[in-house]
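[1] Need the 3D shape of this:
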Amino acid sequence: MTAARIRSTVTGDASSSAHARPQAPRGGSRLPSVSIALGTLSIASFWVFGLGFVLGVSAVVCGALATSRSGVADDEPASLRALLGVVAGVAGITVSAIALFPVLEYL
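    Down below sits the predicted model:
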């Protein structure tokens, strides 16, 4: 070990160490990813009576909640994932509604 590294270990001053790196915050919000997953499932399951609609609404709610959080709003990739989840949820709602209209006359 070098003298500077020993000194920084003893004093607790990690700024003088050459190997000290700032740690990125971990454990970000999972809501943007959940929103995308629910939106994708809502588009894929539009043909199941009502399931695509419910999953689409859930995707929109998760995406809206995610964008309202400050941690997601400051993180551009997470914000874009949340927006993509909202768009996928709206698409799932739309496709489910279009598939539901012809069935309504038989109910």
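[2] From now on I want contacts and neighbour counts done on CA atoms only, so please keep to that.
    Noted.
[3] What distance do you get for the most centrally placed residue in the chain to Gly89?
    Residue closest to the average C-alpha location in the chain (CA atoms, centre = their mean): Pro32, at 1.2 Å. With distances defined as CA to CA, to the nearest Å, the gap from Pro32 to Gly89 amounts to 12 Å.
[4] can you check Tyr106 too?
    With distances taken as CA to CA, Tyr106 is found 27 Å from Gly89.
[5] re the thing from before, so the residue nearest to the centre of the chain touches Val86, yeah?
    No - with contacts defined as CA atoms under 8 Å, Pro32 does not count as touching Val86, sitting 9.0 Å away.
[6] what touches both of the two?
    In the contact map built from CA atoms under 8 Å, 6 or more residues apart in numbering, the residues linked to both Pro32 and Val86 are Cys62, Gly63.
[7] hang on, Leu84 packs against Ala37?
    No - between Leu84 and Ala37 no contact is recorded; they are 10.1 Å apart, counting by CA under 8 Å.
[8] Please identify which of the two sits among more neighbours.
    In this view Leu84 and Ala37 are compared by other CA atoms under 10 Å, and Leu84 has more residues nearby, 21 against 16.
[9] one more to line up against the first:
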Amino acid sequence: MTAVVPHGPRADNGVCSSVDGNEIGRQHGSRLPAVSIALGALSVASFWVVGLGFLWGVGAVICGAVATSRSAVAEHEAASLRALLGVVIGVAGITVSAIALFPMLAEL
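    Next up, the predicted model:
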């Protein structure tokens, strides 16, 4: 069975009235803030692997910085805060990886 959904400019006869064009656009925003958080979490979790935590952290900072520069993210406060959180977690991963790397370098 199929449903008929009108596609006109004033198609408001009770069918799918909760979904409009603007709401769909907001749902499919940038995924870079989420990627930045995920890379930052990976960088903190893998700080003990030589160089890997550092690389994940750099990726998190880059994704977060690119995400904050996009207008779709800058206009949406929650996405902007997620991108900033990704940058902060990425910097934390870089810092922890660098601190863990110093004793390993002393052994070489």
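[10] Quantify their similarity with the TM-score.
    Remark: TM-score between the superposed chains equals 0.82 [TM-score structural alignment, normalised by the length of structure 1]; 97 aligned residues with a CA RMSD of 1.7 Å.
[11] returning to what we had before: between Tyr106 and Gly89 of structure 1, tell me which one has more neighbours.
    Between Tyr106 of structure 1 and Gly89, counting by other CA under 10 Å, Gly89 is the more crowded of the two (33 against 6).
[12] The residue lying closest to the residue nearest to the centre of structure 1 once chain neighbours are set aside: neighbouring residues, count only.
    Distance criterion CA to CA, 6 or more residues apart in numbering; nearest residue to Pro32 of structure 1, sequence neighbours excluded, is Ala82 at 4.2 Å. Using other CA under 10 Å, Ala82 of structure 1 has 30 other residues around it.
[13] Determine how far stretch 28-40 of structure 2 lies from the middle of the whole chain.
    Centroid separation between stretch 28-40 of structure 2 and its chain, computed with CA atoms, centre = their mean, to the nearest Å, is 1 Å.
[14] so which strand or helix has the residue nearest to Pro32 of structure 1?
    helix 76-104 (DSSP states H and E).
[15] mind listing what's buried in that helix?
    Applying a neighbour-count criterion of 16 or more other CA atoms under 10 Å, one finds 78-97, 99-100 buried in helix 76-104 of structure 1.
[16] who touches the counterpart of Val96 of structure 2 in structure 1 in this structure?
    Under the alignment defined by TM-score structural alignment, Val96 of structure 2 corresponds to Val95 in structure 1. With contact set as CA under 8 Å, 6+ apart, Val95 of structure 1 has these partners: Ile43, Phe46.
[17] Can you tell me how far Val95 of structure 1 is from Ala88 of structure 1?
    For Val95 of structure 1, the distance to Ala88 of structure 1 (CA to CA) stands at 10 Å.
[18] same thing with Phe101 of structure 1?
    Using CA to CA, which is the criterion applied here, Phe101 of structure 1 is 20 Å from Ala88 of structure 1.
[19] go on, Gly56 of structure 1?
    Counting by CA to CA - Gly56 of structure 1 and Ala88 of structure 1 are separated by 7 Å.
[20] what sits in contact with each of those two?
    Among the neighbours of Gly56 of structure 1, those also in contact with Ala88 (CA under 8 Å, 6+ apart) are Gly39, Ser42, Ile43.
[21] Could you check how many residues crowd around the first one?
    Neighbours of Gly39 of structure 1 under the rule other CA under 10 Å: 33.
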